[in-house]
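[1] Here is the input, now give the coordinates:
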Amino acid sequence: MYLFRLALASVSNRRFTALLTVFAIALSACLLLAVERVRTEAKTSFASTISGTDLVVGARSGAVNLLLYSVFRIGNATNNIRWDSYTQLKENPRVKWAIPLSLGDSHRGYRVLGTNLSYFEHYHYGRNQPLLIQEGRPFQDLFDVVLGAEVAEALQYNVGDQIVLAHGVSIISLVDHADKPFTVVGILARTGTPVDRTLHISLEGMEALHVDWQNGTPARDKGHISAEQARQLDLTPKGITAVLLGLNSKIATFSLQRTINEYRGEPLMAILPGVALQELWSLMSTAEQALFIVSLFVVLTGLIGMLTALLTSLNERRREMAILRSVGARPGHIFGLLMAEAFALALMGVVAGLGLLYAGIAVAQAPVQAHYGLYLPLTWPSAYEWRLLGGILGAALLIGCLPAWRAYRQSLTDGLSVRL
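    Next up, the predicted model:
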């Protein structure tokens, strides 16, 4: 213990250099922990995007592609599902509920989702949390729209505002549906999922937008059909993009999945959301590991800075070591003193790094959740994070062996006759 007190006194005597070394270690430790915290929470956020859904059904393509456009609103479907296929799925005795999804339009860069009221009843996220209406109500009229929390906040919309939807998914669209404006009737509570970045309308409303369109452009042979005229038409959809299914029994999941994949009416594919999420995360693991390796090199850089500072100070401290020898310190004590200094610097750096991490989370928590849907909790470090911090301290002790060994050798030969 006396060596540690002596090491702290020595560090305090060289406080400016010590503070720079501690700051470098703190930044590197903070970065390493931040990368690990973001990685863990991003994985949790991915997994909590959809909950309670047993199967996702879409046109036959890839499992990841189907998951991306149906759940994360990224990309587009290769084909649609016929309405009669959806009806058969819904009426299957093994199916408890079915949520139809129809994509294709947007509003100022945000995706528009056509669905029905079962979406607000059965769609869950996180730990089986339901969707909640923060303001207003679900859609009832043909031209009602319910906004996700991020859409309403970013575009500053309120209940009662009228908006115009655009054809396609571009941020800037040259073709819109100005003749059929929608009225905002509800705003969903924030979920931290793609729901926040989505505008929700009825399937009939989606059909009304395109009743006088053909192949992505207004059909000239049909003539213009106004919003009031559209109300008089049969707006049963001809096709939808995907279906979310909840089953009466989890045991029937695989058998129904096989039945859907072998469906002869049209090429369909059913995926398990959890399995597809794991596949999606595995595709991102390379970038994740690369970022982690970069963080490790940053930590190594900080520790090398500590090594440089200790080695540089050795020549200046040879008289100090000689005086310690004269009052009874052994070469082993000198070795222990340098090791204690290295450990003290690393420990202060790790503690400061934890402080920087939590200060950063406290400041960035709300904006990160608002803009990226990523919640960073202010919790104690996990067991893995403690092991990372322990690794930093262990590496500091290992690196500290070099200046400690040099001080040990010098103390054997210098005595009190140090040449300055």
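
[2] only C-alpha atoms for contact and neighbour calcs from this point on.
    OK.

[3] need the helices for the stretch 301-420 of the chain, in chain order.
    With DSSP state H, counting those that start in this stretch, the ranges of helices along the stretch 301-420 of the chain come out as 318-326, 331-372, 383-414.

[4] cool, the chain as well?
    Assigned by DSSP state H, the chain shows helices spanning 2-13, 15-47, 63-71, 83-91, 118-122, 149-155, 203-209, 227-231, 253-261, 273-283, 285-314, 318-326, 331-372, 383-414.

[5] Following up with a second sequence; could you model it the same way so I can compare the two?
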Amino acid sequence: MILRLAIGSLLARALTVGMTILAIALSVALFLGVEKVRTGAKASFADTISGTDLIVGARSGSVQLLLYSVFRIGNATNNLTWESYQDIAVRAEVDWIVPISLGDSHRQFRVMGTTTAFFDRYKYRSGQLLAVRGGAIMDDLFDAVVGADVAATLGYSVGDPIVVAHGLASFTEHEDQPFRISGILEKTGTPVDRTVIVSLEAIEAIHVDWQSGAQIPGQSTSPDVIRQMDLQPQAITAALIGVKSRLQVFGLQRAINEYPQEPLLAILPGVALQELWQIVGIAETALIGVSAMVVVTALIGMMATIFSSLNERRREMAIFRAMGARPRVILGLLVLEAILMAALGAVLGLALLYVGLFVGQPLIDSAFGLWLPIEPLTLREAWVLLGVVAAGAIVSMVPAWRAYRMSLADGMMVRI
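    Below is the predicted model:
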């Protein structure tokens, strides 16, 4: 009986109630959307590098090593000598190893020297390999492969020439040894998108005429002569390692950390990523806080709507009282109406969320490399929806109590 009355009352005020439900729906969709983006960003963050068991570099901090070797942020405190790299490479536990050399740049994008094995071993998003959108992996000494963001920002195509600058934010360029873009990578949503990749030998080649960070005055070796040189590097920045058995990871890590020839550090990418996420996790808390405030604002708006309708509904309440309804029935009616509005808003918000995910998922993935999976509600999200309904019932108690007192006073009035 009371449910039918509540539904009829809501339908009688369809426009006002509809706007209130829409406000709750939009706030719920925003809150759950932020939750999806948060979890998607965290998963994408953790999937920046996948399938690599250890990262090795000069001894520093684990987060610092992760930042400059994977995210291209900051610089190494020191390099890893080529002899040490070779010693590690021949250890029985090592299945594969990929060297990385950093230090130069191209128009604010980092340049990374490595081997072609990088394209076979670097994985992201739970095991995906890098894919070439156009062209091919570098084959010539002065070939370069650029990430999707590099190509999009600078308008590059396969075959375009590029000149690498010495160091970061440097005005000195290696103009005498220009590169040619041999390939452009598909967007990955990882720092690879913002990287220019060349061979280790190419890094050595462009520094043939350089000494102590500066070009030797008057010296310029032709590319043909450089091609005949021994371009084995003396040092690299870091190395990615895959082990033959996961049981050997910690033993190899300990051996590298105790390497007697030079101070080295081996880190587990997953552990270092968790440490880094804890540092940047304050943004996650801020997002949740802002979206929660939007939901609270919508619920307060619902309470204000109920309050504003009380005087208009005084006649309705008097009729209910005249028909024998007790004041607690009036209170229960308003609370039930609020629960129905909150529940309808939550369901509509959930529908808006999944429609938005279905439409926006490929667009967000292609634009930002952020994968938002379309999955059933998690337990946490289900509790959020129930919490919205419960909060709707709670905030409605204030106007419902006022209606209870009004109906009680009206029932005690003497009518002539």
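
[6] TM-score for the pair, please.
    The TM-score (TM-score structural alignment, normalised by the length of the second structure) is 0.93; 415 aligned residues with a Cα RMSD of 2.2 Å.

[7] right, so the helices of the first structure: which one is the most enclosed?
    Across the helices of the first structure, the average number of neighbours (mean count of other Cα atoms under 10 Å) peaks for helix 203-209, which reaches a mean of 23.

[8] okay, and it goes to which residues in the second structure?
    Using TM-score structural alignment, helix 203-209 of the first structure corresponds to residues 200-206 of the second structure.

[9] And stretch 286-306 of the first structure, by the same measure?
    Under TM-score structural alignment, stretch 286-306 of the first structure corresponds to residues 282-302 of the second structure.

[10] now the helices of the stretch 301-420 of the first structure as JSON lines including distance to Gln289 of the first structure?
    Output for these, formatted as JSON lines (distance: least, Cα to Cα, whole Å):
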{"stretch": "helix 318-326", "distance to Gln289 of the first structure": "44"}
{"stretch": "helix 331-372", "distance to Gln289 of the first structure": "20"}
{"stretch": "helix 383-414", "distance to Gln289 of the first structure": "15"}
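
[11] Which among these is found nearest to Thr78 of the first structure?
    Across the helices of the stretch 301-420 of the first structure, Thr78 of the first structure has its closest neighbour in helix 331-372 (27.0 Å, Cα to Cα).

[12] tell me the angle the closest one makes with helix 318-326.
    Note on geometry: by axes from the mean of the first three to the mean of the last three Cα atoms, to 10 degrees, helix 331-372 of the first structure and helix 318-326 are set 130 degrees apart in direction.

[13] once aligned to the second structure, how far is helix 331-372 of the first structure on average?
    When the second structure is superposed, helix 331-372 of the first structure averages 2.8 Å from its matched positions, counting by mean Cα distance after the TM-score superposition for the first structure.

[14] what about the equivalent of Ile216 of the second structure over in the first structure, neighbour count?
    Alignment note (TM-score structural alignment): Ile216 of the second structure maps to Ala219 of the first structure. Applying the criterion other Cα atoms under 10 Å, we find 14 residues in the vicinity of Ala219 of the first structure.

[15] who's in contact with Ala219 of the first structure?
    By Cα atoms under 8 Å, 6 or more residues apart in numbering, Ala219 of the first structure lies in contact with Asp212, Trp213.

[16] got the contact list for the match of stretch 286-306 of the first structure?
    Contacts of stretch 282-302 of the second structure from elsewhere in the structure, counted by Cα under 8 Å, 6+ apart, are 20, 23-24, 27-28, 30-31, 34-35, 38, 338, 388, 391-392, 395.

[17] With the first structure overlaid, how far apart is it on average?
    Stretch 282-302 of the second structure: mean distance to aligned residues in the first structure after superposition is 1.9 Å, counting by mean Cα distance after the TM-score superposition for the first structure.

[18] Kindly report the same for stretch 384-404 of the second structure.
    Using mean Cα distance after the TM-score superposition for the first structure, stretch 384-404 of the second structure ends up 1.3 Å from its aligned counterpart in the first structure, as a mean over the superposed pairs.
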